[in-house]
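Visitor: Here is a sequence with its predicted model. Questions after.
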Amino acid sequence: MSTYASPIAGLPDQMALHTGRAVFTEAYALIPRGVMRDIVTSYLPHWRDARHWVIARPLSGFAETFSQYIVEVFPGGGSERPEENPEAEGVLFVVAGQMTLTLEGKTHLLKEGGYAFLPPGCAWSLVNKSTEPARFHWVRKRYEAVDGIETPAAFVANEQDEPIIWMPGTNNTWGTTRFVDPTDVRHDMHVNIVTLEPGAVIPFEETHVMEHGLYVLEGKAVYRLNRDWVEVEGGDFMWLRAFCPQACYAGPQRFRYLLYKDVNRHAKLPF
């Protein structure tokens, strides 16, 4: 079973030096694991015994399509009313512990690697019935409905049961675990897992219209973000606006990240 990184929480020692890697630029943000501490968590309505690290939210002029939380739920905690926006779709991905998800009247146990797609307006709730805290990512986006195209259905999966689709010509060193068929235009966002084996590379500066959220699940790498090469490791989060150039050199261990991108819709026009 994979080991997924999650926030270290707590507080640093008072003698800790301010030499962290956190940065917010015009094209990207890097939120390293070391700044995801207790005092930056949020508490949201209708959640009990739970706290949220809000690591992305729409900002005018920056990434504008999604929000992303890391949610920690203590034993007995959860929510019967987690999502109050009927236009919001979501993805859950469990990185620690386990959660009981009730989705459209059916109950599912989501363990580490558990994945759930939540279409807009669906009925769902969560509770931690275990004796240990659980942590999961919650990615939210306002669904962009299209006339004549139906809304996708809810589903539950586990990434450890899904194949890695390797990029051609990479000798199975760079690939993606996909939970949705890329050609299924019912979906207007993908939340996938990208895997680079030790020493693998993304060999060109990807520059594209999709916004990205990249949460490093394990390993370390040197990542190109706009003009900069930055070191990243498990537990770091990168937030890229549209057309921010990106590339990667993986480190000595397998490097994997949870990837959000908006897809399959026309660009919005301001008139």
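Guide: All right, it came through fine. Numbering: from 1, shown residues only.

Visitor: CA atoms for contacts and neighbours, from now on please.
Guide: OK.

Visitor: Could you pull up the residues touching the nearest residue to F66 once chain neighbours are set aside?
Guide: Nearest residue to F66, sequence neighbours excluded (C-alpha to C-alpha, 6 or more residues apart in numbering): K141, at 4.7 Å. If a contact means C-alpha atoms under 8 Å, 6 or more residues apart in numbering, then K141 has T65, F66, S67, A88, E89, G90, M189 as its contacts.

Visitor: Show me which of the residues you listed are buried.
Guide: For those, a burial check counting by 16 or more other C-alpha atoms under 10 Å picks out T65, F66, S67, A88, E89, G90, M189.

Visitor: Out of the residues you listed, flag the one nearest to Y115.
Guide: Of all the buried ones among the contacts of K141, the one with the least separation from Y115 (C-alpha to C-alpha) is G90, at 10.5 Å.

Visitor: Just confirm that closest one contacts R140, I think it does.
Guide: Yes: using C-alpha atoms under 8 Å, G90 is in contact with R140, at 4.5 Å.

Visitor: so what sits against both of the two?
Guide: Here G90 and R140 have no joint contacts, going by C-alpha under 8 Å, 6+ apart.

Visitor: How is G34 assigned, secondary-structure-wise?
Guide: helix (DSSP: H, G, I helix; E, B strand; the rest coil).

Visitor: hang on, it packs against S6?
Guide: No: G34 lies out of contact with S6 (C-alpha under 8 Å); the separation is 10.5 Å.

Visitor: So these two - more neighbours on which side?
Guide: Higher neighbour count among G34 and S6: S6, with 23 against 17, using other C-alpha atoms under 10 Å.

Visitor: Roughly how far does that one sit from R241?
Guide: 23 Å (C-alpha to C-alpha, to the nearest Å).

Visitor: will you turn the contacts of K141 into CSV that also has distance to V73 and secondary structure?
Guide: Output for these, formatted as CSV (distance: C-alpha to C-alpha, whole Å; DSSP: H, G, I helix; E, B strand; the rest coil):
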residue, distance to V73, secondary structure
T65, 26, coil
F66, 22, strand
S67, 19, strand
A88, 21, strand
E89, 21, strand
G90, 18, strand
M189, 25, strand
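
Visitor: another one to put next to it:
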Amino acid sequence: MRTRTYHVPPGGHPAQTELLSDRAVFTEAYAVIPKGVVRDIVTSYLPHWDKTRVWVLARPLSGFAETFSHYLMEVAPGGGSKAPEPDPEAQGALFVVGGELTLVIAGAEHVLRPGGFAYLPPGCSWGVRNAGASPAHFHWIRKLYQRVAGLAVPEAFVTNENDIAPIPMPDTDGRWATTRFVDPTDLRHDMHVTIVTFEPGASIPFAETHVMEHGLYVLEGKAVYRLNQDWVEVEAGDYMWLRAFCPQACYAGGPGRFRYLLYKDVNRHMDLRALRPAT
């Protein structure tokens, strides 16, 4: 098995001698938050979290992405939370990219190392702490769960991407593959968090245009990504935020693999009342 690497934010601040120009962009259809923007000055702190700071990469925003939030968390040694999630209807997905994180679900402990993934359903009793000697970095994706009559709420689970075989996309000879933490046919789940991998030179050979919103955090490598009408260079540590129906495609630039953590909303009817004017 190949060695997997994950980008970890360096934090800090750029030197006064550096140019202020960057690749950051926010449009009506997409946003790009390059790794150079993920600095100390844009961190936040959360209630009931100790020795922890967060970079908020995406949040519900009227007229843009509306279904999810994406946090990049940094927990110092000895830090964590016994009451991390304030909303009982929110589900969560955690993905560890650096250090070691102890996750407690209903009293049971799980140690998550890089590549570790956890799904946390709404109402789940959970907490995390960093019992290690170095900071723990992980992604935390939150979404309000959409309940459906006759469908049970999914159970919590913990795994590691190294224990899951990537599934090649059809007709790609394995050059484009997806590591799926959840069975796509399991309709209890209304969001998918996956890892997409492209070998050097591989591509999405058409402009995907679909209703699912996306958050894409580049874990490894670089590529040229098509976003709406633009081609944008992205690399490890960059984040892309795509509105529903934003056309998208990419070419993996090499010399190594291009990999990203992907969020999308799935498996539910469209809300026909969301934009109805108040009466």
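Guide: All right, it came through fine. In this text, all values refer to a predicted model and were calculated from it rather than measured experimentally.

Visitor: What does the superposition give as a TM-score?
Guide: Aligned and superposed, the two chains score 0.99 in TM-score terms (TM-score structural alignment, normalised by the length of structure 1); 271 aligned residues with a C-alpha RMSD of 0.6 Å.

Visitor: Onto which residues of structure 2 does stretch 101-119 of structure 1 map?
Guide: Aligned by TM-score structural alignment, stretch 101-119 of structure 1 falls on residues 103-121 of structure 2.

Visitor: in that stretch, what counts as buried?
Guide: Neighbour-count burial for stretch 103-121 of structure 2 flags 103-105, 110, 112-121 (criterion: 16+ other C-alpha under 10 Å).

Visitor: Which residue, other than its chain neighbours, is closest to the aligned partner of I149 of structure 1 in structure 2?
Guide: Aligned counterpart of I149 of structure 1 in structure 2: L151 (TM-score structural alignment). With C-alpha to C-alpha, 6+ apart as the criterion, L151 of structure 2 has its nearest non-adjacent residue at 6.0 Å, and that residue is R188.

Visitor: and the one you found, what does it touch?
Guide: Residues in contact with R188 of structure 2, defined by C-alpha under 8 Å, 6+ apart, are L151, A152, V153, P154.

Visitor: lining up those with structure 1, which overlap?
Guide: With both residues aligned by TM-score structural alignment, their matches' C-alpha atoms under 8 Å, the contacts of those that structure 1 also has are L151, A152, V153, P154.

Visitor: Can you pick out the most distant pair from the residues you listed?
Guide: Greatest spacing in the kept ones among the contacts of R188 of structure 2, by C-alpha to C-alpha: L151 and P154 (8.9 Å).

Visitor: So for these two, which sits in the more crowded spot?
Guide: Legend: neighbour count by other C-alpha under 10 Å for L151 of structure 2 and P154, higher for P154 (16 against 11).

Visitor: Just to be sure, H108 of structure 1 is in a strand?
Guide: Yes: assessed with three-state DSSP, H108 of structure 1 lies in a strand.

Visitor: That one contacts L101, correct?
Guide: Yes: contact criterion C-alpha under 8 Å: H108 of structure 1 and L101 qualify, at 5.1 Å.

Visitor: Spit out the residues that contact those two alike.
Guide: Common contact partners of H108 of structure 1 and L101 (C-alpha under 8 Å, 6+ apart): none.

Visitor: what kind of secondary structure is R186 of structure 1 in?
Guide: Of the three states, R186 of structure 1 takes coil under three-state DSSP.

Visitor: which one in structure 2 is aligned with it?
Guide: Checking TM-score structural alignment: R186 of structure 1 goes with R188.

Visitor: Inside helices: which ones of the contacts of R188 of structure 2?
Guide: In helices, defined here by DSSP state H, there are no members of these.

Visitor: quick one: Y249 of structure 1 and F204 touch, right?
Guide: No: using C-alpha under 8 Å, Y249 of structure 1 makes no contact with F204, being 10.6 Å away.

Visitor: Pick out whichever of these two has more residues nearby.
Guide: Set Y249 of structure 1 next to F204 and count neighbours by other C-alpha under 10 Å: Y249 wins out with 21 against 11.

Visitor: For that one, which residues are in contact?
Guide: When contacts are counted by C-alpha under 8 Å, 6+ apart, Y249 of structure 1 touches G199, A200, V201, I202, A221, V222, Y223.

Visitor: Would you quantify the distance from Q14 of structure 1 to G235 of structure 1?
Guide: For Q14 of structure 1, the distance to G235 of structure 1 equals 22 Å [C-alpha to C-alpha].

Visitor: aligned partner of E83 of structure 1 in structure 2?
Guide: Checking TM-score structural alignment: E83 of structure 1 goes with E85.
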